[in-house]
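Asker: model the structure of this input:
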Amino acid sequence: MQINKYYLSALSAFIIWGFFSLPLKPLHDYPSLDILFYRVFLATALLLLINVSFRYDVVKENVKVFRSLSQKDKRKFLTLTVVGGFLLVLNWYLFMFALNHVSLNSASFAYLICPIITTILAFFILKEKLSFWQWFSVVLCLISCAILSYGDLTGLVYSLIIAVSFALYLISQRKNNLFDKFIVLSIQMIIASIVLAPFFPLYSGTTPNESIFYILMIVIVVLFTIIPLFLNLYALKGMNSSAVGILMYTNPLINFLLGIFYFHEKMTTAHIISFSLILLSIVIFNERILFKRKSLSEK
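Answerer: Next up is the predicted model:
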């Protein structure tokens, strides 16, 4: 695999998500559910507006493609899209709760585990092949996560739920490749809104009056939701889930650096060792790209 538009799309998405704590931390006084409600509802409204105003011809063309599919392919698309919407809602809520009510490092830990889970699931579910060095990098990641989780089994279990939800999202969307990715994302946001709508009257707090809340929510919706999700879905058209999963490590690495140098969270020797191993594993997993080495089948 060469460094191409798919690779750059995936890397850009995870770099953007790495800075998500910057607009989210100032909202820590607001309930996590309220942030989730407004994030999903605003994203859905904006995506629908874009599709109706600027992409109507693309929507019509994709509707024609859907009607031409067999019943089996229609069910496959609908199932994968609906599942994707559910997984996004679950992942977002748990991540925001961990970030605002536990610690930035605890939220980052979930995305340290996630690439490993994604890689392993892709191997068993999608039959994606890995080289010896790629498996070696997975082992290094497992060691780094074991070091970080030592003495915090509860945090590990909590992080696993976040990690598995996003790993399953990546796996499912890798197979959901029949339609325009922007439209797929729009449908998933509609599904997420439908899932959350019945809970809004019961669990939402007082309507925020502060302008900073809505300013930050617009930033979160546009810069940290629509753009990186689209880049991520686009990357899955030309990359396997394992490679996308390993690139995900840029997200917690940035979170970790922000936690230490910006939010002044405590750094331990275990953190230093673990993140050093992760950096090494990223280099090893992508050694063909970084060192421009061809596989035997390419020679």
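Asker: all contacts plus neighbour counts: C-alpha atoms, from now on.
Answerer: Fine.
Asker: give the buried residues for the helix or strand where Ser108 lies.
Answerer: Secondary structure assigned from DSSP states H and E places Ser108 in helix 104-125. Neighbour counts over helix 104-125 (16 or more other CA atoms under 10 Å) mark 104-122 as buried.
Asker: now do stretch 266-286
Answerer: Using 16+ other CA under 10 Å as the test for burial, stretch 266-286 gives 270-271, 274-275, 277-279, 281-286.
Asker: how far is it from where the chain is centred?
Answerer: Chain-centre distance of stretch 266-286: 20 Å, with CA atoms, centre = their mean, to the nearest Å.
Asker: identify the residues contacting that stretch?
Answerer: Here stretch 266-286 makes contact (CA atoms under 8 Å, 6 or more residues apart in numbering) with 133-138, 140-141, 143-145, 147-148, 246-247, 249, 253, 260, 290.
Asker: on that earlier part again, can you tell me which of the buried residues of stretch 266-286 is nearest Asn4?
Answerer: Taking CA to CA as the measure, Asn286 is the one of these closest to Asn4, at 13.3 Å.
Asker: check the gap between the closest one and Leu247 for me.
Answerer: From Asn286 over to Leu247 the distance is 9 Å, taken as CA to CA, to the nearest Å.
Asker: out of the contacts of stretch 266-286, list just those in helices.
Answerer: For these, membership in helices holds for 133-138, 140-141, 143-145, 147-148, 246-247, 253, 260, 290, with DSSP state H as the criterion.
Asker: one more, for comparison:
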Amino acid sequence: MKGKTVLLMIVSTLAFAVVNALVKYLEEYGEFQLVFFRCIVSLLISLIQLKALRISVWGNNKLILITRGFAGVLALIMGFALIKNIPLGTAVMLIYLSPIFTALIAVYWLKERVRSIQWFYLLVCVFGVFVLKKGEISLTFEMLLLGFGASSIAGLAYNCVRVCRKTDHPLVVVFYFPLIGAPVAFVLIFLFQEWIWPTTFDWFLIIALGGFTQIAQIALTKALQGDKAANAMVLKYLGVIHAFFIGWFFFDEGITAISAFGVLIILLGIVLFSWKTQQKKDRII
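Answerer: Reported below is the predicted structural model:
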């Protein structure tokens, strides 16, 4: 795995960790409204950046860009709903199963090859995630469905990013997320939720939510466009560790010995996966 990809994914997971914490803190607002706010801020930042670089906002691979937008906003809504209704670490655990779906979709859609031993290390990461939150309160069937739905649809969105790597600038790919997401979220607010006007302090947090989202999306997009999807996405598991400690430090979610053991398993899986990527003599699937 490329060093630049590793750095970009670390930046992305840290920024997403801040976003998740802000969503948890702003839980009095509906998930549709939070998605709308996030998209509006990201849309404005993207427009400013694209205009400054004199890049066309519409892109080239429009069908895939639009698909990425719809898949991204649907996964985001599901993810925000999880974060609002269950403990942060558990929610992120389910959301960050997306690397599995990303790798599976990439194998069949993008014809990318993943070494057999890498699949094993990927499963080690997944096992570590479940160990991490083994002591958590039992999840309802509905929340489990929501989590698997969010992670699988996110896997589709990430592969759309990969498809656009040779046709569109990373900022254009990022731009289509809020371009599709803002109107979709607005319609859903109108149909299903009551609008709540933010306080002055909450407006500051909402702007921060959009700003950190932009940082996370740009870093993630560049990482995906610069390496194999499975290689880049495995580093998203760092986000589970971030969420675990944020939940403990800010939201009084306890840490047990079993959870700490899960953290070590995840780190072991990530290190082994990244190291094995550099080996050329491994058997290919």
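Asker: before we move on, back to that, helices or strands next to the helix holding Ser108 of the first structure in the packing?
Answerer: Helices and strands touching helix 104-125 of the first structure, by 3 or more CA pairs under 8 Å, 6 or more residues apart in numbering; DSSP states H and E, are helix 71-101, helix 132-149, helix 153-174, helix 241-247, helix 250-261.
Asker: tell me the most buried of those helices?
Answerer: Sort these by mean neighbour count, taking mean count of other CA atoms under 10 Å, and helix 241-247 sits at the top with a mean of 25.
Asker: re the thing from before, can you redo the helices and strands packed on helix 104-125 of the first structure as a markdown table with distance to Glu61 of the first structure?
Answerer: Output for those, formatted as a markdown table (distance: least, CA to CA, whole Å):
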| stretch | distance to Glu61 of the first structure |
| --- | --- |
| helix 71-101 | 15 |
| helix 132-149 | 40 |
| helix 153-174 | 21 |
| helix 241-247 | 27 |
| helix 250-261 | 35 |
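Asker: so which of those is nearest Pro208 of the first structure?
Answerer: Checked against CA to CA, the stretch from these lying closest is helix 71-101, at 17.5 Å.
Asker: max-length helix in the second structure?
Answerer: helix 200-226.
Asker: any idea how far it is from the chain center?
Answerer: That offset, for helix 200-226 of the second structure, works out to 11 Å (CA atoms, centre = their mean).
Asker: which residues touch Val172 of the second structure?
Answerer: Taking CA under 8 Å, 6+ apart as the criterion, Val172 of the second structure is in contact with Ser46, Leu50, Ser56, Val57, Trp58, Gly59.
Asker: take those residues and keep only those in helices.
Answerer: Judged by DSSP H, the subset of the contacts of Val172 of the second structure located in helices is Ser46, Leu50.
Asker: elements contacting the longest helix of the second structure?
Answerer: helix 3-25, helix 31-52, helix 141-163, helix 170-192, helix 229-233.
Asker: may I see the buried residues of that helix?
Answerer: Across helix 200-226 of the second structure, burial judged by 16+ other CA under 10 Å covers 205-226.
Asker: Ser32 of the first structure: what's it in contact with?
Answerer: Contacts of Ser32 of the first structure (CA under 8 Å, 6+ apart): Tyr93, Met96, Phe97, Asn100.
Asker: same check, this time on Ile218 of the first structure
Answerer: Taking CA under 8 Å, 6+ apart, one finds Leu42 in contact with Ile218 of the first structure.
Asker: map it onto the second structure.
Answerer: Under the alignment (TM-score structural alignment), Ile218 of the first structure maps onto Ile207 of the second structure.
Asker: again, but for Val89 of the first structure
Answerer: Taking TM-score structural alignment, the alignment pairs Val89 of the first structure with Val73 from the second structure.
Asker: what number of residues lie near the nearest residue to that match once chain neighbours are set aside?
Answerer: Excluding the flanking residues, the one nearest Val73 of the second structure by CA to CA, 6 or more residues apart in numbering is Gly181, at 5.2 Å. As a burial measure, Gly181 of the second structure scores 27 neighbours (other CA atoms under 10 Å).
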